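1. predicted coordinates and the sequence they were generated for:
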Amino acid sequence: MDYKKISDIDNLLTPFWDDNGYAYEESFLPLLKEGQTADEDLVVSLLYDACEIISVTTATRLEVMEQGKDYFLRDGKLVIPASSAIRRMMWDEYHIVGEKEAQAVFGFTGGGKIFFGEGDTMHSRQYLVTYKHCKAWDGYVPAVEASKLPKTKARLKNGEGFTFCWYGDSITTGANSSGTIGSEPFIPMFPELVTIKLQEKYGCDINYINNAMGGATSQWGVDNFDRLYNGLKPDLMFIGYGMNDGNLDPVEVVKNIKTIVKKTLEISPDCEFLICATTVPNVLAAGFFGLQDKHQPYLKALCDELGDRAALVPITSVHLSLLSKKNFYDMSGNNVNHPNDFLARAHAQTILAQII
């Protein structure tokens, strides 16, 4: 894979759960809560209590905000005053009721419609904060089984090239990373971030193939496998379905994933697998949230059944842990089911933890 060197790739891919006290470009949407008025301070939810704010910028990095004027630190929290140049969103713009409902797409749980948009709709309203913190991460840490993926690890250690295939839904296509939507700072989608990092670290040439499709279910993955992988021989396969399988019994989801694994081994008997448990959709987006948060244990059991050739990428647990500290809209690219750059980076960090 040819790539453009990313100057801050180490910062982008340092695990948020082990960042040595330096939280880099954590995203947030400056949304006033229900009942808050425009003249009130906005307190932003952060993953850690901050002891020093390094910077606050727009998500594009093109505008740098001024400390003491646009924001300040209070009791470990980032506070945005009413006079700030930071563009704050009122609750009635997020929870849409009345005449404007007809122009909105997704329902809001309990009534009304929810703020939603593809492209840079969320990206243009979000901000990034870089800060120092003094306490260690107290949330979920992805488990790593050192015995997994031995062939991939040997290839990397020896600097050997290999074919890395990605198969999944819109999340794996890169929606809504800034590089995908064509907006500053053009951070690549997480499959590309992972591939770039591995090539940089090990000096190997990776044949990168991404056959993910927006809106795809795990059944779509089964039905389209033969067509998409005809003539290919994957050495490492990432499988990431589930977001669009919210109404499907987890047993059936895993059955489909197992079929994809079986089909892959028929064309490439030595292939290894990264099997990803999906993020969850916005619980406030009516009708979308289903059984997505129930898939992970079943996928873990499948990985155990497959032995050292399959490693679980536990994104469900990672996302739920992040959601215990931040709001869904702080790290979503469309406010319903797509990640923004920050959450896409968390995907890459979790995947790399299973490989490096």
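-> Here it is on my side, so go on.
2. could you use CA atoms for every contact and neighbour count after this?
-> Fine.
3. which SSE is immediately downstream of the lengthiest strand in the chain?
-> Taking DSSP state E as the criterion, the chain has its longest strand at strand 50-58. Remark: after strand 50-58, the chain's next helix or strand is strand 72-74, criterion DSSP states H and E.
4. what is that next one packed up against?
-> strand 50-58, strand 77-80 (3 or more C-alpha pairs under 8 Å, 6 or more residues apart in numbering; DSSP states H and E).
5. and P191, which of these is closest to it?
-> strand 50-58 (24.2 Å; C-alpha to C-alpha).
6. and the helices and strands packed on strand 72-74 as JSON lines, adding distance to T264 and mean neighbour count?
-> Shown next, in JSON lines, are those (distance: least, C-alpha to C-alpha, whole Å; neighbours: other C-alpha atoms under 10 Å):
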{"stretch": "strand 50-58", "distance to T264": "42", "mean neighbour count": "19"}
{"stretch": "strand 77-80", "distance to T264": "48", "mean neighbour count": "21"}
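7. contacts only, for the closest residue to I53 other than its chain neighbours.
-> Among residues not flanking I53 along the chain, Y131 sits closest, at 4.3 Å (C-alpha to C-alpha, 6 or more residues apart in numbering). Residues in contact with Y131 (C-alpha atoms under 8 Å, 6 or more residues apart in numbering) are 22-24, 50-55.
8. was I right about R88 contacting D41?
-> No. Using C-alpha atoms under 8 Å, R88 is not in contact with D41, being 10.3 Å away.
9. so how far is the longest strand of the chain off the chain centroid?
-> 22 Å (C-alpha atoms, centre = their mean, to the nearest Å).
10. from the contact counts, what lies against that strand?
-> strand 72-74, strand 127-133.
11. hmm, 7 Å instead?
-> Contacts defined by 3 or more C-alpha pairs under 7 Å, 6 or more residues apart in numbering; DSSP states H and E place strand 50-58 against strand 127-133.
12. show me what counts as buried in whichever helix or strand comes after the strand it packs on.
-> Counting by DSSP H and E, the element after strand 127-133 in chain order, helix or strand, is helix 150-157. Buried residues in helix 150-157, defined by neighbour count with 16 or more other C-alpha atoms under 10 Å: 151-153, 156.
13. ok and the next helix or strand along the chain from helix 150-157 relative to helix 150-157, angle-wise?
-> Moving toward the C-terminus from helix 150-157, the next helix or strand (DSSP H and E) is strand 162-168. Going by axes from the mean of the first three to the mean of the last three C-alpha atoms, to 10 degrees, strand 162-168 is angled at 130 degrees with respect to helix 150-157.
14. let's bring in a second model and compare:
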Amino acid sequence: MKNKILFPISILLNLVFLIAAVYFVNKIGYESLSFNLYGPAGGNGTEINALYKTADKNPVSEVSHGIRMDIQGESLVLAATNPGKLSFDSLISNSVIVRSKYQRFNEESVVYEEGVDYTVDYNTGEIRRTENSNIPDYATHVLYGLKDFDHRKFPDYTNHPFFVWVDYVTKNGASFAQPNDQSKFLSKFREKLVEGTPVTIVSYGNSITAGGEASSNELRFQYLYGDYLRSKFPNANLKIEDTSISGYTSSQGIKWWSTYIGKTTPDLVLLGWGMNDHNIGSNSPEQYKQNLIQLVEMVREEKKAEVIIYSTFPPNDEWHYGSHSMEKFAQAAKEAALEANCAYVDVYSTWMKVLERKDQSSLLGNNINHPNDFGHWLYAQAFEAMTF
């Protein structure tokens, strides 16, 4: 008899609690909850470098669709009152925060006001500037709307003054980087990470690898990847060095080997060429492939180190100097890794996944061929998706 009385009372109490919780969230708004959980944008605190966090804290490189994801610092440029698409739709009501700085706890960050500076379509995951918005209007950018543009004719073509950085929660999240099993490679490197033996990762590539458009060293993709490895291997004793040559191709990577990477003592080398090889009048995909194979051989013979080849993303489709065939160079990088029998990271597919919804300019620091901070994070996600 007692159980029969307690059961309906328990149900009633649960319903009251649920109604109160819903009322509380609606009353104070999601921004207030976010403020309490993460602190104010522009307030004092530790910088948050990790953008995507799932409810169960699994890395986003795992295969997943339709999951709830808390996203921080996704980049957009917004032109006039045209919509800018986020990576996902089905946003949680009132979860959107739009700010002027990538790093959340930046004292100079401006938090824009929904309904005053921008509007949100929570179903489609689109944001628009209002007519009198304080958000910089990307329609005033010197390259906006231009076809086949020659950037050399314009004194200032950077996108940095126009970026906004968006925090939001989606009910329809999905992994950008697909799982990438490279476990037959990098065994020596893994062993050193596990044991805590000092190891050095040396990156060797073009201006992207050199950190082009990243706002700090800590936000460059190889340094983000280093942080990830330290979290995965608690005993890891690793350092990162970069010997990249901005503005050049894999051919110069071979020619100037001794001047740059030749002076280092790596345990693992990240080979990241391709963007400049892809330019009009530069290397063919086949020559690029052969150059990568030669570079792998040089690393093994002269440095006795292990290697990761990684692809890159397509530059702005309207840039005059791109051959606009990056898919061929990405395939060449993959084939080079297969023939050289080394590990491969597929940045290209990760980037193309993002471009299913987003426009290129929202990812490009120089609006041509350099990733912004969010773009460097995407590189890191491709690396983190690799298991070894």
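-> Alright, I've got the coordinates. Since the structure is predicted, the reported quantities are computational estimates derived from the model, not experimental observations.
15. before we move on, back to that, could you work out the most separated pair of the contacts of Y131 of structure 1?
-> For the contacts of Y131 of structure 1, the farthest-apart pair by C-alpha to C-alpha is Y24 and C51; their separation is 13.8 Å.
16. alignment lookup: the residue nearest to I53 of structure 1 to structure 2.
-> Mapped onto structure 2 by TM-score structural alignment, Y131 of structure 1 lines up with Y168.
17. try G215 of structure 1
-> So, by TM-score structural alignment, G215 of structure 1 is matched to G247.
18. residues contacting that match?
-> 206-207, 276 (C-alpha atoms under 7 Å, 6 or more residues apart in numbering).
19. did I read that right, it in a helix?
-> No. Using DSSP: H, G, I helix; E, B strand; the rest coil, the assignment for G247 of structure 2 is coil, not a helix.
20. quick one: contacts of the longest helix along structure 1?
-> The longest helix of structure 1 (DSSP state H) is helix 250-267. Outside helix 250-267 of structure 1, the residues that touch it by C-alpha under 7 Å, 6+ apart are 218-219, 222, 233, 271, 294-295, 298-299.
21. now for the residues you listed: which two are most distant?
-> Spanning the widest gap among these are K233 and K294, at 31.4 Å by C-alpha to C-alpha.
22. map E297 of structure 2 onto structure 1.
-> So, by TM-score structural alignment, E297 of structure 2 is matched to K262.
23. then V354 of structure 2?
-> V354 of structure 2 maps onto L322 in structure 1, by TM-score structural alignment.
24. same check on Y225 of structure 2?
-> So Y225 of structure 2 corresponds to V194, using TM-score structural alignment.
25. the longest helix of structure 1 vs structure 2, average offset?
-> On superposition with structure 2, the mean distance recorded for helix 250-267 of structure 1 (mean C-alpha distance after the TM-score superposition for structure 1) is 1.0 Å.
26. so the next helix or strand after that helix matches what in structure 2?
-> Downstream of helix 250-267 of structure 1, the first helix or strand assigned by DSSP H and E is strand 272-276. The alignment of strand 272-276 of structure 1 onto structure 2 (TM-score structural alignment) covers residues 306-310.
27. returning to that earlier point: how about the helices and strands packed on strand 72-74 of structure 1, which one is nearest T180 of structure 1?
-> Per C-alpha to C-alpha, nearest to T180 of structure 1 of those: strand 50-58, 17.8 Å.
28. scan structure 2 for its longest helix.
-> Ranked by residue count under DSSP H, the longest helix found in structure 2 is helix 2-28.
29. please compute how far that helix lies from its chain's middle.
-> 42 Å.
30. again, but for stretch 275-294 of structure 2
-> 24 Å.
31. what comes up buried for it?
-> Under 16+ other C-alpha under 10 Å, the buried positions of stretch 275-294 of structure 2 are 275-279, 282-294.
32. re earlier: what's the closest of the helices and strands packed on strand 72-74 of structure 1 to A277 of structure 1?
-> That would be strand 50-58 among these, by C-alpha to C-alpha, at 30.2 Å.
33. quick one: map W377 of structure 2 onto structure 1.
-> Using TM-score structural alignment, W377 of structure 2 pairs with R345 in structure 1.
34. show me what contacts that match?
-> Counted by C-alpha under 7 Å, 6+ apart, R345 of structure 1 has contacts 12-13, 190.
35. hmm, try it at 6 Å
-> By C-alpha atoms under 6 Å, 6 or more residues apart in numbering, R345 of structure 1 lies in contact with nothing.
36. what helix or strand is it located in?
-> Using DSSP H and E, R345 of structure 1 sits in helix 341-355.
37. quick one: that helix to structure 2 mean distance?
-> Averaged out, helix 341-355 of structure 1 is 1.3 Å away (mean C-alpha distance after the TM-score superposition for structure 1).
38. for the aligned residue in structure 1 for W319 of structure 2, give its distance to A348 of structure 1.
-> Residue mapping for W319 of structure 2 onto structure 1 gives A285, with TM-score structural alignment as the criterion. A285 of structure 1 is 26 Å from A348 of structure 1, where distance means C-alpha to C-alpha, to the nearest Å.
39. comparing these two, which shows the higher neighbour count?
-> A348 (24 against 21; other C-alpha atoms under 10 Å).
40. give me the nearest residue to that one, chain neighbours excluded.
-> Closest to A348 of structure 1 by C-alpha to C-alpha, 6+ apart is F190, at 5.2 Å.
41. how many neighbours does the one you found have?
-> The burial count for F190 of structure 1: 25, using other C-alpha under 10 Å.
42. ditto for A143 of structure 1
-> 12.
43. same check, this time on the one 5 residues further on
-> A count of neighbours around K148 of structure 1, defined by other C-alpha under 10 Å, yields 22.
44. ok, the aligned residue in structure 2 for it - contacts?
-> Using TM-score structural alignment to pair residues, one finds that K148 of structure 1 aligns to F185 in structure 2. Contacts for F185 of structure 2 (C-alpha under 6 Å, 6+ apart) come out as A343.
45. now the nearest residue to S361 of structure 2 once chain neighbours are set aside: which helix or strand?
-> Using C-alpha to C-alpha, 6+ apart and skipping residues adjacent in sequence, the residue nearest S361 of structure 2 is N367, 5.4 Å away. Here N367 of structure 2 sits in a region with no helix or strand, counting by DSSP H and E.
46. in structure 1, what residue corresponds to N367 of structure 2?
-> Checking TM-score structural alignment: N367 of structure 2 goes with N335.
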